[in-house]
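Asks: Provided below are the primary sequence and the corresponding predicted coordinates.
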Amino acid sequence: MALMSSSTMPKRPSDPLDIIDVDSMLTDEERAIRATVRQVCDDLVEPHVVQWYEQGDLPVARELAKEFGKVGLLGMHLEGYGCAGMSAVDYGLACLELEASDSGIRSLVSVQGSLAMYAIHAFGSEEQKQEWLPRMAAGEAIGCFGLTEPDHGSDPGSMRTRARRDGDDWVLDGSKMWITNGSIADVAVVWANAGEENGGIRGFVVPTDTPGFEAHELKNKMSLRASVTAELSLAGVRLPAGAVLPDVTGLKGPLSCLSEARYGIVWGCLGAARTALDAARRYSMERTQFDRPIAGFQLTQAKLAHMSTELQLGRLLALHLGRRKDTVGLRPEQVSVGKYNNVTKAIEICRTARTILGGNGISGEYPVMRHANNLESVLTYEGTVEMHTLVIGQTLTGESAFR
């Protein structure tokens, strides 16, 4: 058998982080959408994100939302009402590019589109959709999603926030914790226990200027610092009958929304990993020790090879799930596999990249520690790694280990 000549040998990858050519599986349109989001991030986010992170705030969140709305990023995978109607893969690629800049930026878009907008789009009345979705798609109105409580995160069925009927009105009392966009939101999708006689867990579309609604921004975060995070307080919040989401009852509502957002995380976390890996790769070729670049040492190459392989496998998994979502849909356990694998591998990549940078790895001059810190939040929110482990375990065995 003749060996291939040098003229017929495949060329080295144009992107050293894509050795197996995952990009070849994307369409020209998908690559164009990715390029647009990358350019938006380069122009609007990259010059400022380190400062925002150090401040522990996202002071331009509303301005960013409007800019993202101009290019169709908000609710981009939803149809109608001013939404772009793009594919799940398009949305995933956008999430990856957003989180390559910072997890907080991707969270802004994810909470707006996959939680608040999706809830109204999937379960809202026509009046609710017409009132809110066009403005939210344009970034003119900001939404948040009130599910997690101070004492109930992984067990939302035990929430203490209550909704009671008072004539034709609803009255809400309770609190919600760790709510992205909470203190800048114009509308909150709040989940409350309305009692078995009213369908159990119900969702409510709550304008944030309603009397009794308050949001207090949370400070002193060590992770996801370039993001607005708040605690919501609802004290006798009176809403008209039309505020309830009419087309869903029970935990199906919030859990369906979480599946949408988790799908974006499957892609998004890989952006953080890609940035960290690229920083470590470049640093290793520039940093010299013992009169040679540290990229030439076997242990450094072993780290880079492992990180690169995990990143590429994560991209393949995300793309597979995205293609299925666009054709036949995803089951919850499939989303759990994606979040469980990709977030745990992404945080491992960031931590390993930090070791290549040595002491410089903890410096804000490099993006690695910022991404590693952010992923500590991503590892926990919208389903902890433990919960997704048990979802996968239940699928494998048929036995529930939640209780």
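Replies: Okay, I see it.

Asks: use CA for all of it now, contacts and neighbours both
Replies: Will do.

Asks: Show me where the stretch 151-300 of the chain has its helices.
Replies: Along the stretch 151-300 of the chain, the stretches classed as helices by DSSP state H, counting those that start in this stretch are 252-286, 298-327.

Asks: and those helices, which is most packed in?
Replies: Most buried of these by mean neighbour count (mean count of other CA atoms under 10 Å) is helix 252-286; its value is a mean of 24.

Asks: roughly how far is that one from the heart of the chain?
Replies: 8 Å (CA atoms, centre = their mean, to the nearest Å).

Asks: Could you list every helix and strand in contact with that helix?
Replies: Contact partners of helix 252-286 among helices and strands, from 3 or more CA pairs under 8 Å, 6 or more residues apart in numbering; DSSP states H and E: helix 88-101, helix 103-110, helix 118-123, strand 201-207, strand 292-293, helix 298-327, helix 332-357, helix 368-380.

Asks: Include distance to A138 when you put these into CSV, please.
Replies: As requested, the helices and strands packed on helix 252-286 are exported to CSV (distance: least, CA to CA, whole Å):
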stretch, distance to A138
helix 88-101, 16
helix 103-110, 12
helix 118-123, 15
strand 201-207, 17
strand 292-293, 48
helix 298-327, 24
helix 332-357, 28
helix 368-380, 26
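
Asks: Out of those, which gets nearest to T389?
Replies: helix 332-357 (7.0 Å; CA to CA).

Asks: Could you list every helix and strand in contact with the closest one?
Replies: For helix 332-357, where contacts count as 3+ CA pairs under 8 Å, 6+ apart, the packed elements are helix 252-286, helix 298-327, helix 368-380, helix 385-397.

Asks: Dump those to CSV, plus distance to G167.
Replies: As requested, these are exported to CSV (distance: least, CA to CA, whole Å):
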stretch, distance to G167
helix 252-286, 25
helix 298-327, 42
helix 368-380, 40
helix 385-397, 39
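
Asks: Find the residue closest to the residue positioned nearest the centre of the chain in space, skipping its chain neighbours.
Replies: Closest residue to the average C-alpha location of the chain: I265 at 4.2 Å, with CA atoms, centre = their mean. Once its chain neighbours are removed from consideration, I265 has its nearest residue in K339; the separation is 6.5 Å (CA to CA, 6 or more residues apart in numbering).

Asks: Look at the one you found and say how many residues are nearby.
Replies: For K339, the count of nearby residues is 31 (other CA atoms under 10 Å).

Asks: Return the distance of H388 relative to E67.
Replies: Note on H388: its distance to E67, by CA to CA, to the nearest Å, is 34 Å.

Asks: circling back: with distance to V244 added, can I get the helices of the stretch 151-300 of the chain in CSV?
Replies: As requested, the helices of the stretch 151-300 of the chain are arranged in CSV below (distance: least, CA to CA, whole Å):
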stretch, distance to V244
helix 252-286, 12
helix 298-327, 28
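
Asks: Got another one to weigh against that:
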Amino acid sequence: MFKRLTSTLKLLKMLDFKQIEHLNEKLNLPEMIQAVSNLNDNQLQGLEKLLKGTNKKHTLPPIHADFYEMDQKLSVEDRTLQLKVRSFMEKEVQPIVNEYWLHDEFPFEIIPKLAQLNICGLTYEGYGCAGKSSLMEGIIASEMARTDSSVATFFGVQSGLAMGSIYHCGSEEQKEKWLPKMQKLEVIGAFGLTEPEVGSAVAGGLTTTAKKTPNGWILNGQKKWIGNATFSDIVIIWARDIDDDQVKGFIVQKDNPGFSVEKIKDKMALRIVQNGLITLKDCVVQETDRLQHANSFKDTAKVLQKTRAGVAWMAVGCARGAYENALAYTQKREQFGKPIASFQLIQNHLVEMLSNLTAMQTLVFRLSELQDSDQLKDEHASLAKVFCTLRTRDIVSKAREVMGGNGILLEYNVARFLADAEAIYSYEGTKEINSLIVGRSITGFSAFV
């Protein structure tokens, strides 16, 4: 009997005060002591083992979304740059992003700080640009979108679409004039292709016109959904030449007579991005501001091909941000007395999210390798855009699901990723259009109207 009581007291010592207090509320301790005294040695050992497990502190693994260690493929220099961008986004953007997203405003104070990273126009040679790989350009897009897709979009328009149009289609004089200032974010650019009535059909249906006259080119028409347009210094406007029916590009400055911008309001996604409706009414542009090597839509498509790969990377970042926030939440959120991350159904959702994210990461890495070796084709970029944006929608939806009602609150971040994923899904070519590009490649038949 003495041995039993000693064992019982030993077991009670293994409990902390709160656990004993809780037991006293639920059970009659004298009766419990008597019941424990009646246990045999094997039963006592089992109970002791169980109680030890109760007091054992559970160490959680770090939140690591690069499950296949793709970052190991980077050089030390590139990995350092990746972490530098990550740190910037976490320190400068994360604390303010929800407030700006809620109020449909842009955090202009981050532009000088972003310029200090020296990453704008990362892949271009010369003009103050670093001349780095497309892989690093994609990684930076992903790192930005991991914290906020709107800031990533702002940067993509500036560094990819606007600077890319001048870099790939401009004259040497135009490159020297604009690219160094744009690289330093001293001049902000925008890219005007989509129109109110023309989205997917831009290749053959632009309604914005350009007419050459002795006094310069006269532009008329409208452009819609133009990111950065409300505060940009220049906008690349793509218009159909009335005389030869070919698409041409123009550098239009914000103070050009006949140029005006109206902010698009009431968006449910990418609310920090300042999209504009541009109206061109007899807007005069000099020949020196016509992109000298943009003579058909094929030249426009060169720019879109490269930036479409960037959108796939951005989708990866958006998905990663949602996954990481959701995983952290499930490790802390308790229901039925334990973290919901310990439940089978929640773990199943998390594993499905990670599976899709890992597939996306490996796909875009290979995509950038093709781009860096000059093997990138339209269908490669389109397949990545289709797959990554589809899977991102699935990941952000599951992230919202595992967070329950809290998933729709901005303070938990996932609601923002959920909304922004819808815009990423549609811009730079819808899922349907990009699917037809891939379909044409693999079947040999064009299904375009």
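Replies: Everything's here; your move. Source: prediction; values computed, not measured.

Asks: Which one of the helices of the stretch 151-300 of structure 1 lies nearest to L17 of structure 1?
Replies: When the helices of the stretch 151-300 of structure 1 are ranked by distance to L17 of structure 1, counting by CA to CA, first place goes to helix 298-327 at 6.4 Å.

Asks: And F154 of structure 2? What does it align with in structure 1?
Replies: F154 of structure 2 maps onto L108 in structure 1, with residues paired by TM-score structural alignment.

Asks: Would you agree its match is in contact with N181?
Replies: Yes. Taking contacts as CA atoms under 8 Å, L108 of structure 1 lies within contact range of N181: 6.8 Å.

Asks: Excluding chain neighbours, what is closest to the aligned residue in structure 1 for E369 of structure 2?
Replies: Across the two structures, E369 of structure 2 finds its equivalent in R323 of structure 1, going by TM-score structural alignment. Nearest non-adjacent residue to R323 of structure 1, counting by CA to CA, 6+ apart: V89, 6.6 Å away.

Asks: Identify the residue of structure 2 aligned to that neighbour.
Replies: Superposed on structure 2 with TM-score structural alignment, V89 of structure 1 falls opposite L135.

Asks: Counting neighbours, what do you get for its match?
Replies: For L135 of structure 2, the number of neighbouring residues by other CA under 10 Å comes to 24.

Asks: Which residue in structure 2 aligns with the residue nearest to I265 of structure 1?
Replies: By TM-score structural alignment, K339 of structure 1 lines up with K385.

Asks: For that match, list the residues it contacts.
Replies: R308, A309, V311, A312, K431, N434 (CA atoms under 8 Å, 6 or more residues apart in numbering).

Asks: Tell me the spacing between it and N434 of structure 2.
Replies: As for K385 of structure 2, its distance to N434 of structure 2 is 7 Å (criterion: CA to CA).

Asks: Also A447 of structure 2?
Replies: Relative to N434 of structure 2, and taking CA to CA, A447 of structure 2 is found at 12 Å.

Asks: Which of those two has more residues huddled nearby?
Replies: In this comparison of A447 of structure 2 against N434, neighbours counted by other CA under 10 Å, the higher total goes to N434 at 24 against 11.

Asks: any idea what the more buried one aligns with in structure 1?
Replies: That one, N434 of structure 2, aligns with H388 by TM-score structural alignment.

Asks: Over to G404 of structure 2?
Replies: Structural correspondence for G404 of structure 2 with respect to structure 1 (TM-score structural alignment): G358.

Asks: on that earlier part again, so L108 and N181 of structure 1 - more neighbours on which side?
Replies: Neighbour totals were compared for L108 of structure 1 and N181, and N181 leads with 28 against 25 (other CA under 10 Å).

Asks: show me what contacts the aligned residue in structure 2 for the more buried one?
Replies: The pairwise alignment with structure 2 assigns N181 of structure 1 to N228, based on TM-score structural alignment. Counting by CA under 8 Å, 6+ apart, N228 of structure 2 touches F154, V157, I188, G189, A190, V273, Q274, N275, G276.

Asks: Over to K306 of structure 2?
Replies: Remark: with contacts taken as CA under 8 Å, 6+ apart, K306 of structure 2 is in contact with G160, A381.

Asks: So the residue in structure 1 that it lines up against versus L311 of structure 1, what's the distance?
Replies: With TM-score structural alignment defining the correspondence, K306 of structure 2 maps onto E260 in structure 1. Between E260 of structure 1 and L311 of structure 1 the computed distance is 22 Å (CA to CA).

Asks: Same question for G167 of structure 1.
Replies: Here G167 of structure 1 is placed at a distance of 55 Å from L311 of structure 1 (CA to CA).

Asks: before we move on, what about K345 of structure 1?
Replies: Noted for K345 of structure 1: a distance of 8 Å to L311 of structure 1, by CA to CA.

Asks: Next: E333 of structure 1.
Replies: Here E333 of structure 1 is placed at a distance of 21 Å from L311 of structure 1 (CA to CA).

Asks: repeat for V190 of structure 1
Replies: V190 of structure 1 sits 36 Å away from L311 of structure 1 when distances are taken as CA to CA.

Asks: L78 of structure 1 too?
Replies: Using CA to CA, one obtains 28 Å as the distance from L78 of structure 1 to L311 of structure 1.

Asks: now swap in I19 of structure 1 and tell me
Replies: In this structure, I19 of structure 1 and L311 of structure 1 are 10 Å apart, going by CA to CA.

Asks: got it, and G139 of structure 1?
Replies: According to CA to CA, G139 of structure 1 and L311 of structure 1 sit 32 Å apart.

Asks: Then G56 of structure 1?
Replies: Relative to L311 of structure 1, G56 of structure 1 is positioned 28 Å away (CA to CA).

Asks: Same check on L277 of structure 1?
Replies: To L311 of structure 1, L277 of structure 1 is 9 Å away according to CA to CA.

Asks: ok, now R351 of structure 1?
Replies: On the measure of CA to CA, R351 of structure 1 and L311 of structure 1 end up 13 Å apart.
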